[in-house]
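Visitor: sharing a model that was predicted from the sequence below.
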Amino acid sequence: MAAHVALIGVSAMFSADEIECLVRTAADAACGDRTDLTSRQLELAQRAHHIIHNAQVRTDLDRSVPAKRMVALAEELNADPRGLDDVVHDLASNTASEINNGGLDAQIAYLLDEVGEAETAQAIRRAVESGQR
């Protein structure tokens, strides 16, 4: 008896045969050369890329809708941006406190994500130098 699976998200845009082909395409691309891929594999890969890109654009637009509503509300109420300074500062300060309370591992992971390895190394050196004075 064959199991029935409900596909969701990007996978719902493809048939079972196409999904199998995409999996094989990924394996072929990882282990071989792009020139070894068939025209069907290339077409499916391009279609998948297009679908994923459009889904990301829709997600970005969906995220911007609440922001636009809140800006409209603030403008309707004639809100002064300085009125939110304390809220933003408190939230950012709480995040910084959590990172700092996590010790060197958390601090360095955060710095690497934000500024990269070279600037993190410089920040470490500056921190050590300023602590030795």
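Guide: Yep, it's here.

Visitor: every contact and neighbour count from this point should use C-alpha atoms.
Guide: Fine.

Visitor: what sits against the residue nearest the centre of the chain?
Guide: In the chain, the residue lying closest to the centroid (Cα atoms, centre = their mean) is Q56, at 9.9 Å. Contact partners of Q56, counting by Cα atoms under 8 Å, 6 or more residues apart in numbering, are absent.

Visitor: can you tell me the element it falls in?
Guide: Secondary structure assigned from DSSP states H and E places Q56 in helix 39-76.

Visitor: take the one below as the second:
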Amino acid sequence: MNDAPREGRLWWAAFAVTAISACVSLGFAIEALVRLGTDDSSAMYAASRSVALVVAVAAVAVVRSRRALIVVALAMIVVQALDAVVGVTIGDLVKSVGPTFTAVLNLVVLVPVVRSVRAEASA
């Protein structure tokens, strides 16, 4: 299943941004869970989904698959974009700009990986 590109820096850059994004999301979910406790089902749901995304990132690290990285990175881009919408909705500039920056950065580093998969498929 290892289909990592020969130009490993592209893969590792996309992986690093995706992993950092997932870990930061998990950190915020854990913080909410600690602050709000297990009586808050939203915090528990956020934490469970964040753990699942970190596990998915870990699986990508093991299999080193470009296709798997693309799927998980796209999931994190959607998560961060939606987090930015939440930030705008609650009027918090930091919670708007941070996730927007992360989503855009993740997209920028993912595009070369997607292009390499497409180029290989058409060859």
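Guide: Looks like it came in fine. Given the structure is predicted, the values throughout are model-derived calculations rather than measurements.

Visitor: quick one: TM-score?
Guide: The TM-score (TM-score structural alignment, normalised by the length of structure 2) is 0.31; 58 aligned residues with a Cα RMSD of 3.7 Å.

Visitor: ranges for the helices of structure 2?
Guide: Along structure 2, the segments classed as helices by DSSP state H run 8-36, 41-63, 66-90, 93-122.

Visitor: so can I have CSV of the ones you listed showing mean neighbour count?
Guide: CSV is the format used below for the helices of structure 2 (neighbours: other Cα atoms under 10 Å):
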stretch, mean neighbour count
helix 8-36, 19
helix 41-63, 17
helix 66-90, 19
helix 93-122, 16
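
Visitor: relative to S122 of structure 2, how far out is the residue most central in space within structure 2?
Guide: Against the mean C-alpha coordinate of structure 2, by Cα atoms, centre = their mean, the closest residue is M76 at 2.8 Å. Counting by Cα to Cα, to the nearest Å, the separation of M76 of structure 2 from S122 of structure 2 is 27 Å.

Visitor: which parts of the helix or strand where A127 of structure 1 lies are buried?
Guide: Using DSSP H and E, A127 of structure 1 falls within helix 103-131. Applying a neighbour-count criterion of 16 or more other Cα atoms under 10 Å, one finds Q107, I108, Y110, L111, T120 buried in helix 103-131 of structure 1.

Visitor: how many residues are close by S64 of structure 1?
Guide: 12 (other Cα atoms under 10 Å).

Visitor: any idea how far it is from V57 of structure 1?
Guide: S64 of structure 1 is 11 Å from V57 of structure 1, by Cα to Cα.

Visitor: one more: I19 of structure 1?
Guide: Counting by Cα to Cα, the gap from I19 of structure 1 to V57 of structure 1 is 23 Å.
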